[in-house]
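Q: show me how the following folds:
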Amino acid sequence: MTTFNLLLVAFIQGLTEFLPVSSSGHLILLPALTGLADQGQVIDVAAHLGTLAAVILYFWADVRLALGGTLRLLRGKIDTKGAFLALCLIIATIPVIIVGLILKVTGLSDAMRGIAVIGWAMIIFGIVLYWADQKGANHRTAESWTLKHAVQMGLWQALALIPGTSRSGITITAGRILGYNRRDAARLSMLMSIPTIIASATLLGLDVISSGDVGALRDAAVVIGMSFVAALLALSLMMRLLRSVSYTPYVIYRIALGIVLLWIAYT
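A: Take a look at the predicted model:
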């Protein structure tokens, strides 16, 4: 791939990973709409690693708490906030791993990578996000997260395997429905992304190793760096805007893009 292609993939992945507009949907659309070559699994893994580093850095206080809690959890103890947070994150990740493996084994994950599917998902789940954001209460904070809510948000997260849904968008939707305020719904969504991205990158990495396609290390390094910068900027901007702005601008973008995609798909 050319340097321009690499930077374009990294920028799109980094910018859209944590915004509720579907990063996977945009990456699928890139070769479909521009004629550029598919970026391949090595670049996909690199882009995931870049965004993973960004979210860990931004939420380092929570990540450090969960890491310390994981050690307590491995000893069979759930006696600290960190241990409980780690348990909630693990529980919330199980549904998407199970459903993801089923889709991969059955081949349905490839079957859903169409422009029409992405278009419908953009519109439908955009409308659901708008409804949840407008009707959702604001009485819960991330500190009041429960195992029951972790299970519910984890089940919603599994829907993100439909291209165009948006992992962050669907988990934020779930958080708003459960009564978490906008910033804390986003905060929980971002923390949930960490084990999910790790699982996804591990699965892609195993595919890369089994295929022997490990020669693009320079390209991968470029993508990691660019996607990290783009993701950190997008994440910082969104969390700041949520102090005064709702999710409506993202909904408008989703619906507008969805309409364009459906027009392309059906004409």
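Q: contacts and neighbour counts: CA atoms only from here.
A: Fine.
Q: buried ones in the strand or helix carrying Val117?
A: According to DSSP states H and E, Val117 maps onto helix 115-135. Neighbour counts over helix 115-135 (16 or more other Cα atoms under 10 Å) mark 115-123, 125-130, 132-133 as buried.
Q: show me how far the helix or strand hosting Cys88 is from its chain's centre.
A: Assigning secondary structure by DSSP H and E places Cys88 in helix 81-106. When C-alpha coordinates are averaged (Cα atoms, centre = their mean, to the nearest Å), helix 81-106 and its chain have centres 13 Å apart.
Q: now that helix: buried residues?
A: Using 16+ other Cα under 10 Å as the test for burial, helix 81-106 gives 82-97, 100, 103.
Q: ok, stretch 137-147 next?
A: The neighbour-count check on stretch 137-147 (16+ other Cα under 10 Å) flags 137-138, 140-142, 145 as buried.
Q: export these to a markdown table and tack on secondary structure and distance to Phe4?
A: Shown next, in a markdown table, are the buried residues of stretch 137-147 (DSSP: H, G, I helix; E, B strand; the rest coil; distance: Cα to Cα, whole Å):
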| residue | secondary structure | distance to Phe4 |
| --- | --- | --- |
| Ala137 | coil | 44 |
| Asn138 | coil | 43 |
| Arg140 | strand | 44 |
| Thr141 | coil | 42 |
| Ala142 | helix | 39 |
| Trp145 | coil | 42 |
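Q: compare with the first, here's sequence two:
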Amino acid sequence: MDCHHVYFLALLQGLTEFLPISSSAHLILMPVIFGWHDQGLAFDVAVHIGTLTAVVVYYAGALKDMAGAWFGSISGKGMNTDARLAWYVILGTIPAGIAGLAANAYVEAVLRNPLVIATSTIVFALVLWLAQKLSAEQRTDNDINWRDALVIGLFQAVALIPGTSRSGITITGGLFRGLDRKAAARFSFLLSIPVTALAGLLKTYQLLESDQAVSWWNMFLGALLSGVVAYIAIDWFLKLLDRIGMLPFVIYRLILGSVLFFVFLPG
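A: Take a look at the predicted model:
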């Protein structure tokens, strides 16, 4: 990869990973528009490490409290809000983990198709819009229960379909459960940590099993840039969420899906 490919793809991945606009759609569209070669598995590993680091650093204080409370809960010290939230993140991760193990090979072989991505980009944009329209948005982080975690986790499993947007579909699930948009987004980002870590481990294993040449400089640069941009994107998104809502992202996704159809639809 040329250096400017690394810059643009890392910036794009960092920006789109946690916004509800589908990183996979963007990473497929950009190389096609500019005639670049596929970025390769090694770069995918690098940007996963970068975005995972970003969300862990952003929520470092909360994660420390959750981890301490979780270990306390399994050692008989009782449950508190942080312990429950940690258990809910674990519960919400299970459906996506099972779906990934069961269907990942099929998804990679069949569903990584630009027309599938265009369709899911548009369809799940409309579902996100519907969720915001119907949601009471009266419940906060402190009101999350195991049913919310399970439902949002099931929504997250749907993100296995390329173009869905993992953050978009989990925020959608939270809104349908009546969470306010900030609570839905925060739980979505916390829920991303184990899923992103598992995806990164899987891609790392695939990289170690392959004979692909690795440019360590490109990997380092990709991880650094995607991590910095993802951190900024998370902070920006959460601060503006009350003001802008989901409609701008819905409109953007509808435009993006239409562009994908225009570029890839035969004839």
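Q: so Val208 of the first structure touches Leu217, yeah?
A: No. Applying Cα atoms under 8 Å, one finds Val208 of the first structure not in contact with Leu217, separated by 12.0 Å.
Q: of these two, who's got more company?
A: When Val208 of the first structure is set against Leu217 and neighbours are counted by other Cα atoms under 10 Å, the residue ahead is Val208, at 16 against 13.
Q: tell me the contacts of the more buried one?
A: 41-42, 214 (Cα atoms under 8 Å, 6 or more residues apart in numbering).
Q: now these: which count as buried?
A: Neighbour-count burial within these applies to 41-42; the criterion is 16+ other Cα under 10 Å.
Q: shared with the second structure, which of the contacts of Val208 of the first structure?
A: Among the contacts of Val208 of the first structure, the ones whose aligned partners also touch in the second structure (both residues aligned by TM-score structural alignment, their matches' Cα atoms under 8 Å) are 41-42.
Q: what count of nearby residues applies to the residue mapped onto Thr16 of the first structure from the second structure?
A: Alignment note (TM-score structural alignment): Thr16 of the first structure maps to Thr16 of the second structure. For Thr16 of the second structure, the neighbour count with other Cα under 10 Å is 23.
Q: from Ser22 of the second structure, how far off is Thr16 of the second structure?
A: In this structure, Thr16 of the second structure and Ser22 of the second structure are 6 Å apart, going by Cα to Cα, to the nearest Å.
Q: on that earlier part again, the very next helix or strand once past the helix holding Cys88 of the first structure vs the second structure - mean distance after superposition?
A: Tracing the chain past helix 81-106 of the first structure, the next element assigned as helix or strand by DSSP H and E is helix 108-111. Taken over the aligned residues, the distance from helix 108-111 of the first structure to the second structure averages 2.4 Å (mean Cα distance after the TM-score superposition for the first structure).
Q: by contact count, what packs against helix 108-111 of the first structure?
A: On a contact count with 3 or more Cα pairs under 8 Å, 6 or more residues apart in numbering; DSSP states H and E, helix 108-111 of the first structure meets helix 81-106.
Q: show the contacting residues for the residue lying closest to Phe18 of the first structure once chain neighbours are set aside.
A: Nearest-residue entry for Phe18 of the first structure: Ser168, 5.8 Å, with adjacent residues in sequence omitted and distances by Cα to Cα, 6 or more residues apart in numbering. Contacts of Ser168 of the first structure were listed using Cα under 8 Å, 6+ apart, and they are 17-20, 22, 186, 189-190, 193.
Q: by neighbours, which of the residues you listed wins?
A: Going by other Cα under 10 Å, Glu17 tops the contacts of Ser168 of the first structure with 30 neighbours.
Q: hmm, back to that, reformat the contacts of Ser168 of the first structure as JSON lines; add secondary structure and distance to Gly154 of the first structure.
A: Supplementary listing: those in JSON lines, determined by three-state DSSP; distance: Cα to Cα, whole Å:
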{"residue": "Glu17", "secondary structure": "coil", "distance to Gly154 of the first structure": "17"}
{"residue": "Phe18", "secondary structure": "coil", "distance to Gly154 of the first structure": "16"}
{"residue": "Leu19", "secondary structure": "coil", "distance to Gly154 of the first structure": "18"}
{"residue": "Pro20", "secondary structure": "coil", "distance to Gly154 of the first structure": "16"}
{"residue": "Ser22", "secondary structure": "coil", "distance to Gly154 of the first structure": "17"}
{"residue": "Ala186", "secondary structure": "helix", "distance to Gly154 of the first structure": "14"}
{"residue": "Ser189", "secondary structure": "helix", "distance to Gly154 of the first structure": "10"}
{"residue": "Met190", "secondary structure": "helix", "distance to Gly154 of the first structure": "13"}
{"residue": "Ser193", "secondary structure": "helix", "distance to Gly154 of the first structure": "11"}
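Q: switch these over to JSON lines; also include distance to Thr248 of the first structure.
A: Output for the contacts of Ser168 of the first structure, formatted as JSON lines (distance: Cα to Cα, whole Å):
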{"residue": "Glu17", "distance to Thr248 of the first structure": "18"}
{"residue": "Phe18", "distance to Thr248 of the first structure": "16"}
{"residue": "Leu19", "distance to Thr248 of the first structure": "12"}
{"residue": "Pro20", "distance to Thr248 of the first structure": "11"}
{"residue": "Ser22", "distance to Thr248 of the first structure": "15"}
{"residue": "Ala186", "distance to Thr248 of the first structure": "14"}
{"residue": "Ser189", "distance to Thr248 of the first structure": "17"}
{"residue": "Met190", "distance to Thr248 of the first structure": "19"}
{"residue": "Ser193", "distance to Thr248 of the first structure": "22"}
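Q: what about Leu160 of the second structure, is that helix, strand or coil?
A: When the structure is reduced to helix, strand and coil (DSSP: H, G, I helix; E, B strand; the rest coil), Leu160 of the second structure reads as coil.
Q: residue contacts, Leu254 of the first structure?
A: No, residue 254 of the first structure isn't Leu; it's Arg. Listed by Cα under 8 Å, 6+ apart, the contact partners of Arg254 of the first structure are 21, 122-123, 126.
Q: now Asp2 of the second structure
A: Counting by Cα under 8 Å, 6+ apart, Asp2 of the second structure makes contact with nothing.
Q: what of Asp82 of the second structure?
A: With contact taken as Cα under 8 Å, 6+ apart, Asp82 of the second structure is in contact with 65-66, 69-70.
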